[in-house]
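# Sharing a model prediction with you, sequence too.
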Amino acid sequence: MLKEFKNFIMTGNVIEFAVAVIMAGAVGLVVNGFVNDIVMPVVGQFTGGVDFANLKVILTEASGVAGEEGFVAENAIRYGAWINSLVNLLIVGLVMFIIIKAYNKMKTPPAPPAPSGPSQEELLAEIRDLLKKQ
């Protein structure tokens, strides 16, 4: 059983999948930083200085002072953070599309196998000619 597991783990597909998961995490962090630090401030500038991360509908106001007894945190629907997540998703999708498109372009089609002798039609023609001579 251990040998079968080792063979399974050492196959190319599992290793490629592991690398893809690690790379996806790294790309996700980079894209998240790009969205939050570059794209959303530009979008906010065009929408009148709105910071989408702070957009929310407050359901219950906070009461008391943070850290003291009896403090109740604010309860809010943070739809601005959700908008940031949607933009993040669109950019990740675009980046993955570009990566896959470039990968597919780099793949070269396999070369057709070279003929290793006479074709089947030529062999059949030779057999026919030999039979006619008999």
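Cool, got the structure. Residues are numbered from 1 along each chain as shown.
# drop to CA atoms for contacts and neighbour counts, all remaining ones
Noted.
# what packs against the longest helix seen in the chain?
Identified as the longest helix of the chain according to DSSP state H is helix 79-106. Secondary-structure packing of helix 79-106 (3 or more CA pairs under 8 Å, 6 or more residues apart in numbering; DSSP states H and E): helix 12-34.
# okay, pairing it with this:
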Amino acid sequence: MSVVKEFREFIARGNVIDLAVGVIIGAAFNGIVKSLVDQVIMPPIGLLTGGLDFSKLEWVLRPDNPATEAAEKVAVQYGAFINTLIQFFIVAAVVFMLVKLVNGIRRKDAETPAPSAPPAPTPEEKLLTEIRDLLAQSK
């Protein structure tokens, strides 16, 4: 089997296509979560903490020195890291809720009994069926 044919079969499998769609949707979802955290969740949290903007929090290791052009400010921006952690927890919570929903649906489907076979005909039904068949034969 040629490598090209093998690769084409690999790509044509449903799992690979589903994975690709998942990655694309996940990347788009990342932008939504980033906007939600930065523009909706963090401002009220900043208000509760006295107007603190987490994205601006940093530890300055070397301050900006305007006298020399070569020396730039060096800082550890831990506020951006806090924002990223909050984004992660939001994504984790959403994924958890989706998995919980899907598992609940699967459990409900598993609990639903399969349709049983129709009950055996009663003696009266058997007799009526025989009468019907005899009438059909006599015509």
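Thanks, I have the structure now. Computed from a predicted model, the values in this text were never measured in an experiment.
# Let me see the TM-score of these two.
Scored against TM-score structural alignment, normalised by the length of structure 1, the superposed chains reach a TM-score of 0.73; 112 aligned residues with a CA RMSD of 2.3 Å.
# if we can go back for a sec, list the buried residues of the longest helix of structure 1.
80-81, 84-85, 87-89, 91-92 (16 or more other CA atoms under 10 Å).
# mean shift between it and structure 2?
Superposing on structure 2 and averaging over aligned pairs (mean CA distance after the TM-score superposition for structure 1), helix 79-106 of structure 1 comes out at 1.4 Å.
# now do stretch 20-31 of structure 1
Looks like 0.7 Å for stretch 20-31 of structure 1 (mean CA distance after the TM-score superposition for structure 1).
# what does that stretch rub up against?
Stretch 20-31 of structure 1 is contacted by residues 88, 91-92 when judged by CA atoms under 8 Å, 6 or more residues apart in numbering.
# quick one: that stretch aligns where in structure 2?
Under the alignment (TM-score structural alignment), stretch 20-31 of structure 1 falls on residues 22-33 in structure 2.
# looking at the alignment, what does Leu101 of structure 2 pair up with in structure 1?
Taking TM-score structural alignment, the alignment pairs Leu101 of structure 2 with Ala102 from structure 1.
# Distance-wise, check that match relative to Pro110 of structure 1.
18 Å (CA to CA, to the nearest Å).
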